[in-house]
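**Student:** Here is my input; please provide its structure:
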Amino acid sequence: MAKPLRLFFIADIVGEPGLNLLETMFPPLRDKYEPDFIIANAENSHEGRGLNRHIVKRLYDIGVNVITGGNHSFDKWKIFPYMKTDEKLLRPLNYPKGNAGYGYGIYDTGISGLKIGVLNLQGRTFMPQIDDPFSTCTWALERIKSETDIVFVDFHAEATAEKLAFAWNFDGKVSAVIGTHTHIPTNDARILPGGTGYLTDAGMTGPFDSVIGMDKDTSIRRFTLGTPQKYKIADKDNRICGVSLQIDPESAKCTHIEPVIFPEFTNSL
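**Tutor:** Model prediction:
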């Protein structure tokens, strides 16, 4: 059997707390898992919503190969011109035609000509009613498969049922479906019967002394008062969430999937 392609996915990066932690603590994780290719979701990296060119460069500097996004990819309009030029910076493909940016790409892995397709899609349940991610994925796969059978999907969605339905629909057609958006790491990493690695949500890279990255008191007021509150990022108990995967380059099937939380949570006092 050929040497597996090792992938590492970094879950939703939340603001400076998440970025600073990555810059200091990701190198040891990179040394441990030895990924050939690194993907990171960064739609929350600039002040909790959106991203900018400076952050993109910081992520490339720590070894990230491709950046994915979600419903906050378009929150900072100043990055729109740059999104048109950087094919390694993705946003969900199923936003209507005419929006800036790329929704998928095919990239060299550095392993003897081996390529990987990375596809970014967004769900519609409890989310903006954009184009259908299922048919959009089918359309994209027809193009990606002309160059590689190895396909990684960042499926950015709220509803677990939609994520599962998507994964089952494309089991055996893509190498991995990793869910993002909710910022809560789930405990259901598995390989589906067709060989697709799956995780409902990878979690977030940022402050866990929070409500999904947001200051606790601010978030509580938002729910108890029922009115908008000024967005404020938390800054304590920072952790890196991610997923380590291994893909068989010959079959394009996932052979190993391992959620990563660093540092790990403690379950007792």
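**Student:** contacts and neighbour counts: CA atoms only from here.
**Tutor:** Fine.
**Student:** can you map out the helices along this structure?
**Tutor:** Secondary structure of the chain (DSSP state H): helices located at 15-33, 53-61, 80-83, 133-144, 160-169, 216-225.
**Student:** mind checking how far the spatially most central residue of the chain is from residue 250?
**Tutor:** Among the residues of the chain, the one closest to the centroid is residue 41, at 3.8 Å (CA atoms, centre = their mean). According to CA to CA, to the nearest Å, residue 41 stands 27 Å off from residue 250.
**Student:** Which of the helices of the chain sits closest to residue 95?
**Tutor:** Between residue 95 and the helices of the chain, the shortest separation by CA to CA is 9.2 Å, and it involves helix 133-144.
**Student:** Now do the buried residues in that closest one.
**Tutor:** In terms of neighbour count (16 or more other CA atoms under 10 Å), helix 133-144 has its buried residues at 133-134, 137, 140-141, 144.
**Student:** Same check on stretch 30-37?
**Tutor:** 35-37.
**Student:** likewise stretch 159-169?
**Tutor:** Those would be 159, 162-164, 166-168, for stretch 159-169 by 16+ other CA under 10 Å.
**Student:** ditto for stretch 188-204
**Tutor:** Neighbour counts using 16+ other CA under 10 Å place 189-192, 195-204 of stretch 188-204 among the buried residues.
**Student:** Same check on stretch 251-269?
**Tutor:** Across stretch 251-269, burial judged by 16+ other CA under 10 Å covers 252-257, 259-261.
**Student:** hang on, the earlier thing: pick the one among the buried residues of stretch 159-169 closest to residue 215.
**Tutor:** residue 159 (23.5 Å).
**Student:** this one next, for a side-by-side:
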Amino acid sequence: MRLLFLGDIVGRSGRIAVQERLPELRQRWTLDCVVINGENAAGGFGITEAICEDVLAAGADVVTLGNHSWDQREALVFIERQPRLIRPANYPSGTPGRGATVIEARNGARVLVVNLMGRLFMDPLDDPFAAVERELSACPLGEVADAIIVDMHAEATSEKLAMGHFLDGRATLVVGTHTHVPTSDTRILPAGTAYQSDAGMCGDYDSVLGMQKDEAIRRFIEKTPGSRLEPGLGEAALSGIAVETDDLTGLAKAVWPVRLGPGLQESWPVAWDARSA
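**Tutor:** Purely as a prediction, here's the structure:
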């Protein structure tokens, strides 16, 4: 099975990049399942129903969220009727929506997608380790699920790494989101789980984490209130991770960083497509 995970969509430029490039990538790479983090898709803060539907129509199978899940208040309502949009599973009991979903991939396989949020330097949510244990116990790899993708939306690399090792051999992919900078530790852990500490973002990299530079810099220098942070308007790059699985075990047998577009050195799964991307 071929899986693609793309990091946080930031603003309009990130959405345009996904809508323009994902349909072709899905076809060229014969992708079975695509998951995208969309928590910054609406002006850099949250997601709307219309944007969610556009991302799904472009080829995403599941959209994950994070600490900006409810910045667009309508998400509290429409998440209940959109099973392919998930928020962190360790939100308190009674929070709208769901923290995991099972979808049928293009090849007919069952893919469990789990969204988690870290607690270090983040909102004090429930224990993400206990939350993911519940989800995987109900839908274990190789028994109920043919593949398992875990989006660990967290600030601290240590917490993401701990989750990767905690799930090694029990999930297909554990990937970090939230910090918007792609890390260079793309690899397969000892028991077969693909891992990357942060997938990066789908956004304008001539920016500060996807936001226009001037106001972001001013805030560091002056430390006074100013104008609202706005997403960068330049051409966006897509950033994420591609995984090829062993169909017998559901674990990873090959993994590649994905970086396509301006601002980053490009990278993609050459085994899937040797042509220039």
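**Student:** Counterpart of residue 41 of the first structure over in the second structure?
**Tutor:** In the second structure, the residue paired with residue 41 of the first structure according to TM-score structural alignment is residue 37.
**Student:** In this structure residue 154 of the second structure contacts residue 117, no?
**Tutor:** Yes: look at residue 154 of the second structure against residue 117 with CA atoms under 8 Å: they come within range, at 5.6 Å.
**Student:** before we move on, back to that, tell me how far the residue nearest to the centre of the first structure lies from residue 192 of the first structure.
**Tutor:** 23 Å.
**Student:** picking that back up, just the buried residues of stretch 30-37 of the first structure: which are in strands?
**Tutor:** residue 37 (DSSP state E).
**Student:** Could you point out which of the helices of the first structure sits nearest residue 126 of the first structure?
**Tutor:** Of all the helices of the first structure, helix 160-169 comes closest under CA to CA, at 10.3 Å.
**Student:** which bit of the second structure covers the closest one?
**Tutor:** With TM-score structural alignment as the criterion, helix 160-169 of the first structure aligns to 157-166.
**Student:** Would you confirm that residue 230 of the first structure contacts residue 221?
**Tutor:** No: using CA under 8 Å, residue 230 of the first structure makes no contact with residue 221, being 10.3 Å away.
**Student:** What number of residues are in the vicinity of the residue lying closest to residue 255 of the second structure once chain neighbours are set aside?
**Tutor:** Counting by CA to CA, 6 or more residues apart in numbering, the nearest residue to residue 255 of the second structure once its immediate chain neighbours are dropped is residue 243, at 4.5 Å. Neighbour count for residue 243 of the second structure, taken as other CA atoms under 10 Å: 26.
**Student:** and what of residue 181 of the second structure?
**Tutor:** If you count neighbours by other CA under 10 Å, residue 181 of the second structure ends up with 19.
**Student:** Check the gap between it and residue 19 of the second structure for me.
**Tutor:** From residue 181 of the second structure to residue 19 of the second structure the distance is 21 Å (CA to CA).
**Student:** Ok, residue 31 of the second structure next?
**Tutor:** Going from residue 31 of the second structure to residue 19 of the second structure by CA to CA gives 16 Å.
**Student:** show me the contacts for the match of residue 41 of the first structure.
**Tutor:** 6-9, 63-65, 177 (CA atoms under 8 Å, 6 or more residues apart in numbering).
**Student:** I'd like the residues you listed as a markdown table, with neighbour count and distance to residue 210 of the second structure appended.
**Tutor:** Shown next, in a markdown table, are the contacts of residue 37 of the second structure (neighbours: other CA atoms under 10 Å; distance: CA to CA, whole Å):
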| residue | neighbour count | distance to residue 210 of the second structure |
| --- | --- | --- |
| 6 | 27 | 15 |
| 7 | 31 | 12 |
| 8 | 34 | 10 |
| 9 | 35 | 9 |
| 63 | 27 | 19 |
| 64 | 28 | 18 |
| 65 | 29 | 16 |
| 177 | 29 | 14 |
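**Student:** distance of the equivalent of residue 197 of the second structure over in the first structure from residue 223 of the first structure?
**Tutor:** In the first structure, the residue paired with residue 197 of the second structure is residue 200, using TM-score structural alignment. Separation of residue 200 of the first structure from residue 223 of the first structure (CA to CA) stands at 25 Å.
**Student:** Please apply the same query to residue 7 of the first structure.
**Tutor:** With CA to CA as the criterion, residue 7 of the first structure and residue 223 of the first structure are 38 Å apart.
**Student:** In terms of packing, which of the two has more residues around it?
**Tutor:** Neighbours were counted for residue 7 of the first structure and for residue 223 using other CA under 10 Å; residue 7 has more, 20 against 11.
**Student:** Give me the aligned partner of that one over in the second structure.
**Tutor:** So residue 7 of the first structure corresponds to residue 3, using TM-score structural alignment.
**Student:** wouldn't its match be in contact with residue 36 here?
**Tutor:** No: the pair residue 3 of the second structure / residue 36 is not scored as a contact, 11.1 Å apart, by CA under 8 Å.
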